[in-house]
Structures are given as structure tokens and as C-alpha cells.
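Enquirer: give me a model of this one.
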Amino acid sequence: IRQLVLLAVLFAVTLSAEQCGPNEEFMSCGTACEPKCNEPVQDFCTLQCIVNVCQCKRGFKRGQNGCVAPGPGCE
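Expert: Take a look at the predicted model:
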């Protein structure tokens, strides 16, 4: 039964990862302080774990239309 549970967890993680958008990656324990276009960089962040979430890849920020490169068009 332990193998069945492990297989189910791996399957769920794989399905979630496939649903992430462009410039996003699946995080089993993501940050609560994802960089956003309309917010300044945060100096401090809580150590809160956001479970099973798609977040922007390094170098991208969350905008109205998903994860985009910082600069013009980052809204």
C-alpha cells in the first residue's frame, strides 16, 4: 500500500507541473512573496510555504497576463 500512495503522490505532482503556464515552474513548497510587476522588491518575506503552486521562474515577475520579464510590458 505504501508504494501505491507514493505512486499517487508522484502522479499528482506530475499533473500539477504540466498545468503551469509559460515562464512558470511547479513548486511543492513555494514562496509567499513571489515578485510582482506592480510591487517593489520585498526586503523581508515570511517563511510561509505555499503548497503545490505554479510560480514564476527566476528572473520573471507575476503580471496581469502571467509571468513576464521585468521592464516595459510588466504590468
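Enquirer: please make it C-alpha for all contacts and neighbour counts, starting now.
Expert: Noted.
Enquirer: how many neighbours does the closest residue to Cys54 other than its chain neighbours have?
Expert: Excluding its sequence neighbours, the residue lying closest to Cys54 (Cα to Cα, 6 or more residues apart in numbering) is Phe26, at 4.4 Å. Phe26 is flanked by 22 other residues according to other Cα atoms under 10 Å.
Enquirer: before we go on, could you also do this sequence so I can check it against the first one:
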Amino acid sequence: MNDKSRWGKVAQLIDDALADESLRKKLQEGSREDKLEILTERGFTEEDRVNLEKDLQLLTPDASAAIRFWL
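Expert: Purely as a prediction, here's the structure:
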């Protein structure tokens, strides 16, 4: 899967979860583990996580920190 597809998949998973009223607060205020659990239940895989971690290493520290907040 190319980088654009990986990020698109994650963005869609987050967007779908935020649209669910019962999950929104948990995503916005929950721990990293809570967020990862929600995304995993929706199809986020360990391979996705590893690949995104590699991609994050290429970003600036501020951009990486902002994205890590959701992951």
C-alpha cells in the first residue's frame, strides 16, 4: 500500500469514529491505548501502525506530535 493510501485509510477510520457520538469523547479525551483500540476495532492493523510510525519519522517534530496525538 502506498503512503497516500495508508494515510487515507487512517484518516477515514478516524473520521468514521468521530462521527459516532458514542466514540467521539473517548477519541478526543482518551489515552493513546483507547484511541488505538477504537481504530483497531475498525480495521487498523499492526502493519498500518508500523508503517505510519516509519512515515512519522520523516515529519517535523511539531507535525509528528500532532499526528501522534491521534495515534
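Enquirer: what TM-score comes out when they're superposed?
Expert: With the length set by TM-score structural alignment, normalised by the length of the second structure, the two chains reach a TM-score of 0.31; 27 aligned residues with a Cα RMSD of 2.2 Å.
Enquirer: ok so, going back, how far away is the residue nearest to Cys54 of the first structure from Asn52 of the first structure?
Expert: Remark: distance between Phe26 of the first structure and Asn52 of the first structure (Cα to Cα, to the nearest Å) = 7 Å.
Enquirer: now Arg62 of the first structure
Expert: For Arg62 of the first structure, the distance to Asn52 of the first structure - Cα to Cα - is 17 Å.
Enquirer: kindly report the same for Val68 of the first structure.
Expert: Val68 of the first structure sits 21 Å away from Asn52 of the first structure when distances are taken as Cα to Cα.
Enquirer: identify the contacts common to Phe26 and Asn52 of the first structure.
Expert: Contact criterion Cα atoms under 8 Å, 6 or more residues apart in numbering; residues shared by Phe26 of the first structure and Asn52: Ser16.
Enquirer: need the contact list for Leu27 of the second structure.
Expert: Neighbouring residues of Leu27 of the second structure by Cα under 8 Å, 6+ apart: 17-18, 34-35, 38, 70.
Enquirer: so which pair among the residues you listed is furthest apart in space?
Expert: In the contacts of Leu27 of the second structure, two members sit farther apart than any others by Cα to Cα. They are Leu18 and Asp34, at 13.4 Å.
Enquirer: give me the more crowded residue out of Arg62 and Asn52 of the first structure.
Expert: Higher neighbour count among Arg62 of the first structure and Asn52: Arg62, with 23 against 15, using other Cα under 10 Å.
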